[in-house]
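Colleague: Below: sequence and its predicted model.
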Amino acid sequence: MVKLAVEALEEKKGEDVKIIDIEGVSVIADYFVLASASNANQTQALVDNVEEKLFKAGYECHQKEGSMSSTWVLMDYGDVIVHVFSKEDRLFYDLERIWRDGKIVESVDEL
């Protein structure tokens, strides 16, 4: 699921795509996948592509927070939570710092 999400984000030119393994530090999910978008249209394109790819693979989004006009959209797939941010919100909320006890996965090949 993480590999598909990353692929979907990269296909639509998501910026600074990161994977954080939080399995050992939280019960809410195993992985966070983060990406930045340069504008609202790109945010929507990233979200749509993730939803489409994961749906076709048989994964259903349990909950989605945010909308087309949002600067942060969260898609909850259970074990994987995908965050798509504007660059400004990503810096402001700084999930990488908040979840620094998790492990940054450098490549999907490590999964």
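Modeller: Happy to help now that I have it. Treat the numbers as computed from the prediction; the structure is a model and nothing was measured.
Colleague: C-alpha only now, for contacts and for neighbours.
Modeller: Will do.
Colleague: Check the secondary structure at the residue nearest the centre of the chain for me.
Modeller: In the chain, the C-alpha nearest the mean C-alpha coordinate belongs to residue 82, at 2.5 Å (CA atoms, centre = their mean). Using DSSP: H, G, I helix; E, B strand; the rest coil, the structure places residue 82 in strand.
Colleague: ok, it - contacts?
Modeller: Neighbour list for residue 82: 5, 32, 33, 34, 74, 75, 76 [criterion: CA atoms under 8 Å, 6 or more residues apart in numbering].
Colleague: and if we set it to 6 Å?
Modeller: 32, 33, 34, 74, 75 (CA atoms under 6 Å, 6 or more residues apart in numbering).
Colleague: Restricted to strands, list those residues.
Modeller: Those of the contacts of residue 82 mapping onto strands are 32, 33, 34, 74, 75, per DSSP state E.
Colleague: Among the contacts of residue 82, find me the one that's closest to residue 109.
Modeller: Each of those was checked against residue 109 using CA to CA; the closest is residue 33, at 14.5 Å.
Colleague: then this one, side by side with the first:
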Amino acid sequence: MSIDPQALVKIVVETAEDKKAYDITVLDISKISIIADYFVILSGRSTTHVQAVAEEIIKVVGEKFGLVPRQEGMREGRWVLLDYGDVVAHIFQESERQFYNLERLWGDARVVGIPVNL
């Protein structure tokens, strides 16, 4: 069974919003990279908040779609990456987000509006 990447993005964004993540940006990278179709980039206020947002996304996506992501950074909680294949969620503390500046790095990507207008 194939999961619609747009539906997955919508669930990730809604779950992040429910956990009070902020500054949520969705980049459509499908035309410029083969690594994924979408990046969901968002911020949490602390290590604990970043971890809680990531854990909730993992839980909700698992319940809804039966997917388990490849993940990095959960223990440190400064930048958690959840890789669902076509959709990659980046959950940052603000200082890490500013440092890595993925929006600039992927500046050729189309920014998808929030709520998700795919």
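Modeller: Now that the structure is in, tell me what you want to look at. Quantities reported herein were computed from a predicted structural model and do not represent experimental measurements.
Colleague: Alignment lookup: residue 24 of the first structure to the second structure.
Modeller: Across the two structures, residue 24 of the first structure finds its equivalent in residue 31 of the second structure, going by TM-score structural alignment.
Colleague: gap between that match and residue 109 of the second structure?
Modeller: Relative to residue 109 of the second structure, residue 31 of the second structure is positioned 8 Å away (criterion: CA to CA, to the nearest Å).
Colleague: could you pull out the strands for the first structure?
Modeller: Under DSSP E, the first structure gives strands at 15-21, 31-37, 63-65, 72-76, 80-86, 103-105.
Colleague: and the last one, which stretch of the second structure?
Modeller: Residues 110-112 of the second structure are where strand 103-105 of the first structure aligns, taking TM-score structural alignment as the criterion.
Colleague: in the superposed pair, what's the mean gap between the matching stretch and the first structure?
Modeller: Mean deviation of stretch 110-112 of the second structure relative to the first structure after superposition (mean CA distance after the TM-score superposition for the first structure): 0.4 Å.
Colleague: Can you point out the buried residues in that stretch?
Modeller: 111, 112 (16 or more other CA atoms under 10 Å).
Colleague: residues contacting the equivalent of residue 93 of the second structure over in the first structure?
Modeller: Here residue 93 of the second structure is matched to residue 86 in the first structure, going by TM-score structural alignment. Contacts here follow CA under 6 Å, 6+ apart; on that basis residue 86 of the first structure touches 36, 37, 71.
Colleague: circling back to that earlier point, export the ones in strands among the contacts of residue 82 of the first structure to CSV and tack on neighbour count and distance to residue 109 of the first structure?
Modeller: CSV is the format used below for those (neighbours: other CA atoms under 10 Å; distance: CA to CA, whole Å):
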residue, neighbour count, distance to residue 109 of the first structure
32, 25, 16
33, 22, 15
34, 24, 17
74, 19, 24
75, 22, 23
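Colleague: and of those residues, the nearest to residue 56 of the first structure?
Modeller: Distance to residue 56 of the first structure across those (CA to CA) is lowest for residue 75, with 15.7 Å.
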